[in-house]
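Peer 1: 3D, please:
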Amino acid sequence: MKTLILGGTREARELADIASGERGFEIVSSLAGRVREPVLPVGEVRVGGFGGVEGLREWLAGNGIEAVVDATHPFAGGITANAAAAAASLGLPIVHLRRPGWAEREADRWIHVPDLALAAEAAAALGKRVFLTIGRQGVGAFAHSDAWFLIRAIDPPEGDVPENHELLLARGPFSVEDEIALLTERDIDVLVTKDSGGALTEAKLTAARALGLAVVMIDRPPLPEGARQVETVAAAWDWLRARRETAER
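Peer 2: Model (predicted):
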């Protein structure tokens, strides 16, 4: 069964690794190409966009894809919506693999916001030294703030950035001890992050909790209406095997 995995996440790589070694599967992983040096999955990989819903639909049909796993980042709303629409138009089975979001604890000081613009407003009201961990995209929403920003990302941000900032290029995982040290040394009073979930970068939340810092948490965009969602690689793999068994009957 020829399967497209829309990836770029650890879960996508794990699923590609499992499925590529299984009889009866041909796996193609697709990466958006937004990270300069991505960690590549095993097997066939394509990099770059598809050209919207119609472009993806044509690619799926032209390459004989029989099933789609959307294992993109929880905030990759555009490709998720396009994948759902393209798969539906072709009658292809699709599942959305999303790791669970982070769980707020009693000692946390989280302020939930739905988007970057409101995150910038909330951060400005909460402190003057901000730790910004939203990746390289969207930093421009904070460009006109008077606060000082520590911006951490894998690659440098594109477009406008705040006038007063320090850029820290790094890839997780990060330890709680290192995060506490970073927050303390930079005198951070508010953390801004997306609800990406997962253990890779969760240490910053533990550090913020230990230091009593406010956290501006950007909530995830919703999945398309009626979308089938699983939260683990094992569940996605069970779904794929069930699709193959159905196809073989």
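
Peer 1: going forward, measure contacts and count neighbours with C-alpha atoms only.
Peer 2: Fine.

Peer 1: centre of the chain to stretch 230-242, how far?
Peer 2: Centroid separation between stretch 230-242 and its chain, computed with CA atoms, centre = their mean, to the nearest Å, is 19 Å.

Peer 1: run this one through as well so I can compare:
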Amino acid sequence: MPAHVLILGGTTEARRLAAVLAARPGVRVTTSLAGRVARPGAVAGEVRTGGFGGADGLADWLRAHHVDALVDATHPFAEAITANAARAAAATGVPAVVLRRPGWRPGPGDRWYDVPSLAGAAEALPALGRRVFLSTGRLGLAAFAHLRDLHFVVRSVEPPEPPMPPDTELVLARGPFTVAEETELLRTHRIDVLVTKDSGGEATAAKLTAARELGLPVVVVRRPPLPPGVTAVPDVADVLERLGLSPA
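Peer 2: Predicted structure coming up:
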């Protein structure tokens, strides 16, 4: 049974896992947050904030704090962090698990356009619409900054930093949102195309349902691949099994 588990967090699944582990007698859990959100949600157990200094810094932290298991439960698009975690685990011999909620898949009535990157999404947009709901996160707006003939509605928990598209309307709000709320937003702002990352999960899927019901095209940025030799599990129960813990 692991005594000290480090969770690379920031996702709903990470908070759920921390709550489960913190309730286990004899298990110490520390969640590491990147610090990009000023007011993150409550997390059970210990919390640290900020980077480690790359794979070597993370490996040093694992050794110094006697970590027995590492769980990468970061956002599916946190490519650099996942790569660093894999290298640090290999360097230290600490068992590692990647927790990733399953990606989204289109259903009947969906008009999805898969692209491999934010740059690919920007390239696809002019042919699909002029009023864009851009829900790719506040850190990726630079990829769309050159599109001067489109109107962007950007929703974010905190104000984004430039560069960003010149014709941008900012909506500050924290989810999750209902289908009715997403439908109202799309109608109010007269959106004719949605751009989203394939984050997966139910918490942010309502916008996809709203787009389907309104017949809007959706540009979906697909996830980057995991590092070679790294596989992911889809839920907390699978992580517990990997750690040798019973579900409850």
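
Peer 1: aligned partner of Glu169 of structure 2 in structure 1?
Peer 2: Mapped onto structure 1 by TM-score structural alignment, Glu169 of structure 2 lines up with Glu166.

Peer 1: which residues does that match contact?
Peer 2: Contacts for Glu166 of structure 1 were tallied using CA atoms under 8 Å, 6 or more residues apart in numbering; they are Phe149, Leu150, Ile151.

Peer 1: what's the longest helix in structure 2?
Peer 2: Longest helix in structure 2, counting residues (DSSP state H): helix 79-92.

Peer 1: what's that helix aligned against in structure 1?
Peer 2: Alignment of helix 79-92 of structure 2 against structure 1: residues 77-90, by TM-score structural alignment.

Peer 1: distance of whichever residue in structure 2 pairs up with Leu191 of structure 1 from Ala19 of structure 2?
Peer 2: Leu191 of structure 1 maps onto Leu194 in structure 2 when the alignment is built from TM-score structural alignment. Taking CA to CA, to the nearest Å as the measure, Leu194 of structure 2 falls 34 Å from Ala19 of structure 2.

Peer 1: and for Glu248 of structure 1, the neighbour number?
Peer 2: Counted with other CA atoms under 10 Å, the neighbours of Glu248 of structure 1 add up to 9.

Peer 1: and for Thr136 of structure 2?
Peer 2: Neighbourhood size, Thr136 of structure 2 [other CA under 10 Å]: 20.

Peer 1: now the helices for structure 2?
Peer 2: Going by DSSP H, structure 2 shows helices at 12-22, 54-64, 79-92, 118-124, 179-188, 206-214, 236-242.

Peer 1: with mean neighbour count and distance to Ala142 of structure 2 added, can I get those in TSV?
Peer 2: Shown next, in TSV, are these (neighbours: other CA atoms under 10 Å; distance: least, CA to CA, whole Å):
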stretch	mean neighbour count	distance to Ala142 of structure 2
helix 12-22	20	26
helix 54-64	17	24
helix 79-92	18	18
helix 118-124	17	9
helix 179-188	16	23
helix 206-214	20	22
helix 236-242	17	34
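
Peer 1: tabulate those (CSV), appending distance to Gly140 of structure 2.
Peer 2: Below are those laid out as CSV (distance: least, CA to CA, whole Å):
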stretch, distance to Gly140 of structure 2
helix 12-22, 21
helix 54-64, 21
helix 79-92, 14
helix 118-124, 7
helix 179-188, 21
helix 206-214, 19
helix 236-242, 28
